[in-house]
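Q: how would this look folded up:
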Amino acid sequence: MATKKIKKVLLIEPNYSNKYPPIGLMKLSTYYKNLGGWEVTFFKGDLKMFVIERIADRCIEEFNYIDSTIDWFLKRDEFIEYIKTRKKEVIERLAIERSDMELILLAKLDDWKNYYWKGTWKDNPEWDRVGVTTLFTFYWDITVETINFAKLLVKKKKDLMVGGVLASIQPKELEEATGIKPWVGILGKPGVLDKGDTQIIDNLPLDYSILDEIEYKYPMSNAFYGYMTRGCIRHCAFCAVPTLEDKYIPYIPLKDRLDAVREVYGDQKDLLLMDNNVLASENLKDIIDDIVASGFGKGAKFVQPDMLEISIRNLQNGVNDRAYIRKSQALIAEFYQKLKPMKGDESYEVYKVMARYHINKLSTTKKENLIAAYEEIKDIYKRHQHPVPRARYVDFNQGVDARLFTEEIVELLSRIAIRPLRIAFDDIKTFPSYNKAIRMSAAAGLKDFSNYLLYNFVDKPLDLYQRLRINVELCDELNVNIYSFPMKYHPIRKGKDDAEDLSHNRDYIGKHWNRKYIRAIQAILNSTKGKVGKGITFFLEAFGNDETEYMELLEMPETFILYRFFFKWLDEKGSMGTDHWRQCWSHCMNTLAEDEKQLVLDIIHTNTFYKEELEAVTSADALKLLNFYTNYRKDIITPGTELYRLKQEYDENPTIQLRRKK
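A: Down below sits the predicted model:
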């Protein structure tokens, strides 16, 4: 009886930095594994290196077939390096002369090197299907590059699928750039990929194992991810949700999906839900009941399971060898590093086992060796596992709608381990609803908030200051913690009046903003690590005592913002500090002719300070002012300048730091 040929699917996330794993690809992995007959591989990273590693593994496989008396896999790093670099000295490290088949092996090594460098691999694609996910529109360049590379990896171009956020928002543009027609929206119907199949891909449990196939580690880990609703009842001008999820689905049950994940991949500490407007659901009580039944009620605790035991079990069961070889090896290596300082018998025993089975490096680690090594060290490992119960948290990460708050809704939210509660405050005009939502939540015992503040859209710069200050003052009044996260607006499509597509980069400037103001906000947030928390003294120091001081900060040279306490120190020494800039600024704004003043402001607000721009300035006072923006920027980081020397002197004994008072 002929065996069914295994087909291969490669799932790719472009190599940008992002917090959250690709939920769509995790569902697709489950889909293909449920189909049977598919081998699934996930990759995020350098695709050229991925190809080189695949070729190196095929080369090693052929070497082992020709001469099995030598374990060529132990030289995997050298095979990869040689195919990548073609350096002859790498061949010496392979020690092929040990084999009686030396000449044949050298010829084969040359063949595989040429297979990569002559591009022959492009004529023999490995994958039956390839799926590429997409994210933000400002990742345009890397996304297009990834899709075009993926075309080389799939046997038939029609079997390259592109989906996700960017693909759904700009399908025509992406097709023009790549020749691939993307999928728009979610995979919410049966049979969309394979006719006759009854699975609804968007409702499938996530395959968490694929996240361990790659080197990249997502900052938001050890959490269940998912949706309990889809879509949104709003149609905000800045939002892509109506395109991505055009129909509001009020309830998608959760518990069975989480139980399926727990059974195979182990329990996760937190629950991160990506719903776009969960409070709009008429089934909110069912959603909350489901969350509580899933183990995330108020006060819920989490005990870390034995992930090494789970990883080895999944290796034995053939769940995902590529993932669990990497994960098991990493866990054992991490365990050894913890034992190492103890320098006892246990540390030495683990070291001997790792050396004997060649699992001290991932590149030399084999599945069967990991399983054997685990059997020898598991008793030692378990003796050192003492997990402490930790608080669980539920996070509606996309935020909830302040306009929908009622006493009943707040009571429901207070039943789950929600922390933080995220309430969007994108427009100062929504203050009445926002204020009511915060106060109702605080009265119900919800004390931790992490709220998004959109700026650079249709708002004015003062609006951001007002919203930030409102949050700080609410913290003090209600004794709660509100972390404000200012989020710079980026368009999701090219505007009809735009000369270039500003959705493909991060250069968009709102009509009430300018590049200088944006850079000033970013410089301030640099000192607050991107968020603004409680503490009015801290806030006033960072953003100004009032709106006038805040607007002055926006105009201030970026160098003076980044090193504000150093320049205040210079003022105290009578040197050229912030007060000198302030005096010069005030003088120019009050005395320059209107056309000269506008020219100076245009130069400052574009934040470029090109030579030809500066040459157009004739006023000595204006040039003196602009000197604060140009020379100071260079001098503070240039050894040998007086400003650099003074900065070194200050750094040895800083007098002030921007910090919250305890």
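Q: switch to C-alpha atoms for all contacts and neighbour counts from now on
A: Will do.
Q: what ranges do the strands span in this structure?
A: For the chain, strands defined by DSSP state E occupy the ranges 7-12, 38-43, 129-134, 160-164, 223-226, 270-273, 301-302, 390-391, 394-396, 448-455, 481-488.
Q: now for the first one, which elements pack on it?
A: Counting by 3 or more C-alpha pairs under 8 Å, 6 or more residues apart in numbering; DSSP states H and E, the packing neighbours recorded for strand 7-12 are helix 23-35, strand 38-43, strand 129-134.
Q: for comparison, sequence B:
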Amino acid sequence: MANKRILLIEPGYRNKYPPIGLMKIAAYHGPYGKRDNVKFIKGEQEKSVLRTNWDRIYVTSLFSFEWREISKSIDFALEVANGNATKVFVGGIAASLMHDQFVMEPRWRGIRFIKGLLSDAPAKALHLDDFEEELYSEDVDGTPIEDLVPDYSILDQIKDQYVYPVNDAYFTYASRGCVRKCHFCGVPKLEGGQRDARPITDVVKAIDERYGPKRDLMLMDNNVVASANYRSIIAEIRDLGFVPGAKLARPGRVPVQRRVDFNQGVDARILCKDKMYLQEMSTICIKPLRIAFDHIGVRKPYETSIRMAHDVGLHDLSNYMLYNFHDTPTDLYQRMRLNIDLNEELGIRIFSFPMRFQPTDQKDRTHVGDHWNKYFLRSMQIILQATHGIVSGSPDFFKEAFGDSPDDYENLLLRPQHFLFNRHWYQYHGGRGEFEDYQHQFQRLKDSDRRELVALLSSSVPSTYTGLIGKAESSAVNRILSYYVPLSDEVERDIWDKMKNIKTAAEKISIPEDERVEDAGLTENV
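A: Sure thing, here's the model as predicted:
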């Protein structure tokens, strides 16, 4: 039954890692599996696929807020299938976490939306109907697709269209699931409880044999330090050659430094209990060590873990900082500031990535936490655009970006957003007079005025701010509202042209693109 035509579609969103799920499906259908003809596309631009009669079409999904892009790909898949929904299968993170919303969409009736991992035999995992004699419906005892070695060859099919920032790596797991049940996280629903995965060595050796050696070891574990076999996992990584200073030498190419990355981060609440965890980490070429700092309540174990990491020689550190959940802006500021203080005290450099919380079943990025507001969230995005999504570096640069205190930070969040976007122009150059006038007006606002100002700005979009003037109950708010009206495109361009000729101090952030956060949403309109 070989030589069937199989189409794999990844929606056209930007993402950091290749679609491992589709790579495993390609392994099931490809030369090491059913020997079908597998085609991989990204987005809906490759119209040539409309001319082929495909036997099956798979669509993957990532974050729920990419609903629009995912929807476009599902609609395209139906078009490719000439309306035959039974040929279309949709899976992945969003399809699992928002399963009911996908199933209930009338235009997608008949499509199979797969929830969770493909960890059963293929026919069962894909919900194939043997009575209808569907393709491979008899495969009730085969190796689960989840356990297959990813097919890297499909990435070559789109290399002229899209290159994943992380690509020269072994993508695998040492463990699945998590011992935690954090309310902001989709892992418990996707993967369930903590358990060990198949040996890393088996996956690495198979990839070497089929596709050649890879530079890095990218482990997608959610909480590896919670594994009962943690020491054995680290020992296996060492045995594979991923030790400090390790390099990969390939014929005709310059040797390259290798690294291990537990890309989902590790748990400070476990790390701080025993120095063994970090001592073990120091025996592999981990870069960076990512430690989650999701709320101020874990400050003590987080700080202890950072100090212990420093003691064992781990100085390439990074973390994710969730905000817009149950935290306040002050909470986020204190966490960011702690890293700056630790950098200065210990002589290390922690790269922090603030991550805006979105519910795992929401179709866009519009969620506003109880202690945040729409205006503050837009301001935070603008600040992060200027810092490339990273909180790092010297105290001086941090203070300029985020302020010298929680109060300073909240004042920045409430500042007119073109003052943030063109900060140097307004603070030090041609716009200084206007900025000083604004500061004078702002300092006269009472707490009640500030609350009214935030409410008004959050109730509108920037293009309608002109209509807010005169609508406030407070005369002080009405006077200051004129500063919030966005600049015209012409004025904006004029500022940029003038700033091109002015040298400004800028922090050089030497962090590779493949270490940046993939879903920060920094390029979206604010």
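Q: got a TM-score for the two of them?
A: For this chain pair, the superposition-based TM-score is 0.87 by TM-score structural alignment, normalised by the length of the second structure; 486 aligned residues with a C-alpha RMSD of 2.3 Å.
Q: residues contacting residue 285 of the second structure?
A: 242, 243, 244, 245, 246, 258, 259, 260 (C-alpha atoms under 8 Å, 6 or more residues apart in numbering).
Q: what residue in the first structure is paired with it?
A: With TM-score structural alignment as the criterion, residue 285 of the second structure lines up with residue 417 in the first structure.
Q: related to what we said a few turns ago, most widely separated two among the contacts of residue 285 of the second structure?
A: In the contacts of residue 285 of the second structure, two members sit farther apart than any others by C-alpha to C-alpha. They are 245 and 260, at 11.4 Å.
Q: tell me which of the two has more neighbours.
A: A count of neighbours by other C-alpha atoms under 10 Å puts residue 260 above the other of residue 245 of the second structure and residue 260, at 23 against 11.
Q: need the contact list for the equivalent of that one over in the first structure.
A: In the first structure, residue 260 of the second structure lines up with residue 394, judged by TM-score structural alignment. By C-alpha under 8 Å, 6+ apart, residue 394 of the first structure lies in contact with 270, 271, 272, 273, 296, 416, 417, 418, 419, 420.
Q: one more pass at 10 Å, please.
A: If you count contacts by C-alpha atoms under 10 Å, 6 or more residues apart in numbering, residue 394 of the first structure has them with 223-224, 269-273, 291, 296-298, 416-421.
Q: check residue 109 of the first structure too.
A: If you count contacts by C-alpha under 10 Å, 6+ apart, residue 109 of the first structure has them with 56, 59, 60, 62, 63, 79, 82, 83, 91, 96, 103, 115.
Q: the residue lying closest to residue 1 of the second structure once chain neighbours are set aside: neighbour count?
A: Ranked by C-alpha to C-alpha, 6 or more residues apart in numbering and with sequence neighbours excluded, the top spatial neighbour of residue 1 of the second structure is residue 34, at 7.8 Å. Counted with other C-alpha under 10 Å, the burial measure for residue 34 of the second structure works out to 16 neighbours.
Q: and residue 34 of the second structure? What does it align with in the first structure?
A: For residue 34 of the second structure, the aligned position in the first structure is occupied by residue 36, per TM-score structural alignment.
Q: circling back to that earlier point, setting aside sequence neighbours, what's the nearest residue to the match of residue 285 of the second structure?
A: Taking C-alpha to C-alpha, 6+ apart, and ignoring the residues beside it in sequence, residue 417 of the first structure has residue 298 as its nearest neighbour in space, at 4.1 Å.
Q: correct me if wrong: that neighbour contacts residue 411.
A: No - the pair residue 298 of the first structure and residue 411 fails to qualify as a contact (C-alpha atoms under 10 Å) at a distance of 11.7 Å.
Q: quick one: which of these two has more around it?
A: When residue 298 of the first structure is set against residue 411 and neighbours are counted by other C-alpha under 10 Å, the residue ahead is residue 298, at 18 against 15.
Q: mind listing what the residue nearest to residue 417 of the first structure touches?
A: In this structure, residue 298 of the first structure makes contact with 292, 391, 392, 393, 394, 413, 414, 415, 416, 417, 418, 419, judged by C-alpha under 10 Å, 6+ apart.
Q: in helices, which of these fall?
A: Within the contacts of residue 298 of the first structure, residues falling in helices by DSSP state H are residue 413.
Q: report the buried members of the contacts of residue 298 of the first structure.
A: Neighbour counting by 16 or more other C-alpha atoms under 10 Å classes 292, 392, 393, 394, 413, 414, 415, 416, 417, 418, 419 among the contacts of residue 298 of the first structure as buried.
Q: just name the closest of those to residue 278 of the first structure, please.
A: For those, the closest approach to residue 278 of the first structure (C-alpha to C-alpha) belongs to residue 413, at 10.9 Å.
Q: any idea how far the residue lying closest to the closest one once chain neighbours are set aside lies from residue 417 of the first structure?
A: The shortest distance from residue 413 of the first structure to any residue that is not its chain neighbour, by C-alpha to C-alpha, 6+ apart, is 7.3 Å, and that residue is residue 288. Remark: distance between residue 288 of the first structure and residue 417 of the first structure (C-alpha to C-alpha, to the nearest Å) = 10 Å.
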